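Participant: okay, predicted coordinates and the sequence, questions at the end:
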Amino acid sequence: MIELGKYNTLTVLRDTRVGLFLGSNTEAEVLLPTKYVPQDFEIGDTLEVFCYLDHEERPVATTLQPAVTRDNFGALKVLEVNEYGAFMDWGLEKNLLVPYREQPVQMKAGEVHVVYCYLDPKSSRLVGSARLDRFLDNTSISVTAGQQVSLLVFKETPLGYGVVVENRHTGLLFRDQVHQKIRPGDTLTGYVKAIRPDQKLDIVLEPIGFRKLEPAAQRIYEALEAAGGKLALHDKSDPREIQDALKMSKKVFKKGIGILYRERKIEIQPDGICLPGQKISD
């Protein structure tokens, strides 16, 4: 069976002037147009291709990789709006249609929206929907508190940001927990802070239990990592040397390495500082 909207591993059946005909073990066939045919192939080889309907509503295969696949969420840009709806750029020759009925807010050309791609049972066509609540399910939570999860930001709210969690659930990233610029369409890694009694998910961007370092300590630690784990700077170093290397005063530097030492993130040696287990002289 050839599945529209998904990647299929198919066998090369025959070579024609219009391209390769590929098939599955159910005897279904689909055309891979000439422009997508690999340079080297033999009859009987298997190819991984994405299958969808072309402009004439015929199943066709491509080696292009769409920005979203069937039964998944993705952020897409609106290329055109006409009487049928909004046509989104998903990286294929034929754009993905989001009908007006699937737009909670009317889309405009140039905008980016998070949509869900699905196979419409009535038309058997792949379409997109921005009515995400229909496809997000929090009745049976598959994640646990503290778990690292994939996030897709889909809207901004007065409280923060609505996020798709693990391509399945909806969660909320509270504004006061965000210390970076984010916007709808961004993909992030986050953590489940809490699962509420009503099955709502509270999400944060830092691992649970992680205490953010004071800015100077964080800068020193990042400089250490960038330098391979060793810095020939210490509390006897010339202030100008510290300023040139880290853009901070010696007083701030000493405070920062004190924090890192207490957190057991560094070792202080006579000739500098280093990550645990390393030596400046190595």
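Facilitator: Cool, the structure landed. Just so we're clear, the structure is a prediction, and the values are computed from it rather than from any experiment.
Participant: drop to CA atoms for contacts and neighbour counts, all remaining ones
Facilitator: Fine.
Participant: and the strand or helix carrying Glu241, what other elements does it pack with?
Facilitator: Using DSSP states H and E, Glu241 falls within helix 239-246. Helix 239-246 is packed against helix 215-226, helix 250-262, with contacts defined by 3 or more Cα pairs under 8 Å, 6 or more residues apart in numbering; DSSP states H and E.
Participant: return the set of buried residues in that helix.
Facilitator: Applying a neighbour-count criterion of 16 or more other Cα atoms under 10 Å, one finds 239, 242 buried in helix 239-246.
Participant: could you tell me the angle between it and helix 250-262?
Facilitator: 60 degrees (axes from the mean of the first three to the mean of the last three Cα atoms, to 10 degrees).
Participant: can I get the helices and strands packed on helix 239-246 in JSON lines including mean neighbour count?
Facilitator: Converted to JSON lines, the helices and strands packed on helix 239-246 look like this (neighbours: other Cα atoms under 10 Å):
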{"stretch": "helix 215-226", "mean neighbour count": "17"}
{"stretch": "helix 250-262", "mean neighbour count": "17"}
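Participant: can the ones you listed go into a markdown table with extra columns for distance to Gly128?
Facilitator: Formatted as a markdown table, the helices and strands packed on helix 239-246 follow (distance: least, Cα to Cα, whole Å):
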| stretch | distance to Gly128 |
| --- | --- |
| helix 215-226 | 42 |
| helix 250-262 | 49 |
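Participant: looking at these, which is closest to Asp133?
Facilitator: Comparison of the helices and strands packed on helix 239-246 against Asp133 by Cα to Cα identifies helix 215-226 as nearest, at 38.9 Å.
Participant: who's in contact with Tyr161?
Facilitator: Residues near Tyr161 by Cα atoms under 8 Å, 6 or more residues apart in numbering: 153-155, 172-175.
Participant: pasting the second one now:
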Amino acid sequence: MEFNGQFVTGKVSDKNDDTVFVQYAGITMPVAASEFDAKLPAVGADVTGFAYEDEHHHPRMTTKKPKISESQYAYCEVVATRRELGVFVDAGLPDKDIAVSLDQLPLETYLWPQRGDQLMVKLSIDKKDRMWAVIADGSIISQLSRRARADMLNQDVTATVYRNKIVGTFVFTEAHQLGFIHPSERDVEPRLGQVVHGRVIGVRDDGGLNISLKPRAFEAIDDDAGMVLAVLEHSRDGKLTLTDKSSPDDIKKMLDISKGAFKRAVGHLLKARKITLHDGYIELVDKQD
């Protein structure tokens, strides 16, 4: 269909309670009757809409504007993956998802977007009049970005991965700031299109953010450390009369954990600067009055 992916104005050739049939350039396209707010247009009336081929390659029209066009980028949700072709995104077209070619995706398939991920894409029509979704490159993302504030250090941010490189992961935050995640600041490399939650560890001179996906020290404590911390927080004076020199029996009796587990818990809490060690006891750093 030569006008696949274009807005055209055709004439109503027929209609019923469910469908309005619009003809353009000798091709008849069904439009869902539910798309018309008031009464259905009369036979012979003009109807303007977006013409496309649905997933069965049948001509179709919608009066609703798709999320993307050949000049407009938008986030579209990934709805399916086909290893031999690429991934498919929902651009808001009834009965039609648009493919993102595999040559736009990482070589490593484990970094491909998964269902529910988000890709910043625009519409493209190839020489065979087929619709494709094209991923925004770094220059486009930069044009859409805004400078980060200097006071954002240590703030939590939510961002979407738009590029995977050996040097690190490039992301675009919800507030439209550029971000970078160094490999040392992540445990697992995020996928293209994956939404990640991190914290700002640096605001660069160019207005971009350095982001870490690793938890803050106090967030990284394990269950035993959390239990010791809870005991301290609920004690009257924020103290616990145990140390790494306490006997295994005393530790087991008071906390019901082994001495090894207790020492690891104390080490985590010291690293997180939640406690201090004293002769014969440990003490909570920030005690509530």
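Facilitator: Done, it's in. Everything numeric in this text was worked out from a predicted model, so none of it was measured.
Participant: want to throw the contacts of Tyr161 of the first structure into JSON lines with secondary structure and distance to Ser142 of the first structure?
Facilitator: Shown next, in JSON lines, are the contacts of Tyr161 of the first structure (DSSP: H, G, I helix; E, B strand; the rest coil; distance: Cα to Cα, whole Å):
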{"residue": "Val153", "secondary structure": "strand", "distance to Ser142 of the first structure": "19"}
{"residue": "Phe154", "secondary structure": "strand", "distance to Ser142 of the first structure": "20"}
{"residue": "Lys155", "secondary structure": "strand", "distance to Ser142 of the first structure": "22"}
{"residue": "Leu172", "secondary structure": "strand", "distance to Ser142 of the first structure": "16"}
{"residue": "Leu173", "secondary structure": "strand", "distance to Ser142 of the first structure": "18"}
{"residue": "Phe174", "secondary structure": "strand", "distance to Ser142 of the first structure": "21"}
{"residue": "Arg175", "secondary structure": "helix", "distance to Ser142 of the first structure": "24"}
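Participant: mean per-residue distance, the helix holding Glu241 of the first structure to the second structure?
Facilitator: Mean deviation of helix 239-246 of the first structure relative to the second structure after superposition (mean Cα distance after the TM-score superposition for the first structure): 5.1 Å.
Participant: buried only: go through the contacts of Tyr161 of the first structure for me.
Facilitator: Of the contacts of Tyr161 of the first structure, these count as buried by 16+ other Cα under 10 Å: 153-155, 172-174.
Participant: from what I can see Glu48 of the first structure touches Gly23, true?
Facilitator: No - Glu48 of the first structure lies out of contact with Gly23 (Cα atoms under 8 Å); the separation is 11.3 Å.
Participant: intersection of neighbour lists for the two?
Facilitator: Shared contacts of Glu48 of the first structure and Gly23, counting by Cα under 8 Å, 6+ apart, come down to Leu10.
Participant: comparing those two, which shows the higher neighbour count?
Facilitator: Gly23 (23 against 13; other Cα atoms under 10 Å).
Participant: which residue sits closest to that one, ignoring its sequence neighbours?
Facilitator: Once flanking residues are discounted, Gly23 of the first structure sits nearest to Glu29: 4.4 Å by Cα to Cα, 6 or more residues apart in numbering.
Participant: number of nearby residues for the one you found?
Facilitator: Glu29 of the first structure has 21 neighbours, counted by other Cα under 10 Å.
Participant: tell me the contacts of Gln46 of the second structure?
Facilitator: Rather than Gln, residue 46 of the second structure is Asp. Asp46 of the second structure makes contact with 9-12 under the criterion Cα under 8 Å, 6+ apart.
Participant: quick one: which of those sit in strands?
Facilitator: If you go by DSSP state E, these have 9-12 in strands.
Participant: hmm, back to that, check the buried ones among the contacts of Tyr161 of the first structure and tell me the two furthest apart.
Facilitator: Farthest pair in those (Cα to Cα) is Phe154 and Phe174. Separation: 13.7 Å.
Participant: and stretch 195-210 of the first structure, how far apart are its ends?
Facilitator: 19 Å (Cα to Cα, to the nearest Å).
Participant: in it, what's buried?
Facilitator: For stretch 195-210 of the first structure, the buried set under the neighbour-count rule, 16+ other Cα under 10 Å, comprises 195, 199-206, 208.
Participant: give me the contacts around it.
Facilitator: The contact list for stretch 195-210 of the first structure, computed with Cα under 8 Å, 6+ apart, reads 138-139, 141, 144-146, 148, 170-174, 177-178, 189-194.
Participant: quick one: the helices in the stretch 51-200 of the second structure?
Facilitator: 138-144 (DSSP state H, counting those that start in this stretch).
Participant: tell me who's in contact with the alignment partner in the second structure of Val98 of the first structure.
Facilitator: Superposed on the second structure with TM-score structural alignment, Val98 of the first structure falls opposite Val100. Contact partners of Val100 of the second structure, counting by Cα under 8 Å, 6+ apart, are 85-89, 132-135.
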